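Chemist: Sequence unavailable; structure follows:
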């Protein structure tokens, strides 16, 4: 019985290949196609911290200020934006090639500490959204007396 299990498996058989290689190949294929077929892109962000506030910079190229939505819930921040890059077509014009499309950007993330949404500020300039999110004061602990 032992000799049966210890024999080398001939190359080219199903048992000699990594059983997860097919799964890896499938996900790699999906990832490589993501940029060309996805209608929702993940906005690229930078998050920094200074003066008691978080500063978030998000790249949203081609987006109009009115098409941006920002939601804040405690320490959770969600940014979404619609991009309508369909150009006006002139009568008799025939498009030969077009890579631009209706696309959306979306990004949600958690900050280390809750922010004061009432004092938050948003600025959009040259395709970059900048959020200034003041931190909420951490709740002070309370000692309970045992009766």
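Modeler: Nice, thanks for sending it over. Given the structure is predicted, the values throughout are model-derived calculations rather than measurements.
Chemist: rest of the way, CA atoms for contacts and neighbours
Modeler: OK.
Chemist: how about the helices in this structure?
Modeler: Shown for the chain, the helices assigned by DSSP state H span residues 2-6, 21-37.
Chemist: Can you say which of the ones you listed is packed in most?
Modeler: Highest mean neighbour count of the helices of the chain: helix 21-37, a mean of 11 (counted as mean count of other C-alpha atoms under 10 Å).
Chemist: ok, second structure coming up, stack it against the first:
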């Protein structure tokens, strides 16, 4: 027996919205995740800007410094490497959790201001790759001395320009 319901135009719209939301959630690919739902290898990073330059830290546990490829082209920093497998491929294991995905990774950051590539510093310690990338001198904020009407010098400091 069919049940009659009063016509509600919003019921159909809500049903359509729910279907679209589900489709979007199922097909949305987050950064660091593959289409198969497994996390792809990736080096986590923090980056910040100061008036003089940029500091970037990458977490690359288990990677040897000589196995990292760090390059700068114009304003783009690229770090490549291979995250090692902690379990041999010949070992038979039953995973309880696997969040560290071994394999090749590549991360790039584009900086808004020109980098002085000749002055970049790069260190590696305890699985952390740290870079200091100074901003080219001509791109840094300048401090300008301003004289008042009485001839007394005043100092005006510029802030970080974006």
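Modeler: Great, that's in hand. Since the structure is predicted, the reported quantities are computational estimates derived from the model, not experimental observations.
Chemist: TM-score of the superposition?
Modeler: The TM-score (TM-score structural alignment, normalised by the length of structure 1) is 0.66; 126 aligned residues with a C-alpha RMSD of 3.2 Å.
Chemist: picking up where we left off before, any chance of the helices of structure 1 in JSON lines, plus distance to residue 134 of structure 1?
Modeler: Putting the helices of structure 1 into JSON lines (distance: least, C-alpha to C-alpha, whole Å) gives the following:
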{"stretch": "helix 2-6", "distance to residue 134 of structure 1": "64"}
{"stretch": "helix 21-37", "distance to residue 134 of structure 1": "34"}
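Chemist: Of all those helices, which one comes closest to residue 50 of structure 1?
Modeler: With C-alpha to C-alpha as the measure, helix 21-37 is the member of those nearest residue 50 of structure 1 (33.8 Å).
Chemist: Of the helices of structure 1, which is nearest residue 81 of structure 1?
Modeler: Between residue 81 of structure 1 and those, the tightest spacing by C-alpha to C-alpha is seen for helix 21-37, at 17.1 Å.
Chemist: gap between that closest one and the chain center?
Modeler: For helix 21-37 of structure 1, the distance from its own C-alpha centre to the chain's C-alpha centre is 17 Å (C-alpha atoms, centre = their mean, to the nearest Å).
Chemist: what's that helix in contact with?
Modeler: Applying C-alpha atoms under 8 Å, 6 or more residues apart in numbering, the contact partners of helix 21-37 of structure 1 are residue 41.
Chemist: so which of the helices of structure 1 comes closest to residue 121 of structure 1?
Modeler: For residue 121 of structure 1, the closest of those is helix 21-37, at 30.9 Å, according to C-alpha to C-alpha.
Chemist: just to revisit the earlier point, with respect to residue 102 of structure 1, which of the helices of structure 1 lies nearest?
Modeler: Smallest distance to residue 102 of structure 1 across those (C-alpha to C-alpha): 11.6 Å, for helix 21-37.
Chemist: For residue 77 of structure 2, grab the count of nearby residues.
Modeler: The number of residues packed near residue 77 of structure 2 is 19, by other C-alpha atoms under 10 Å.
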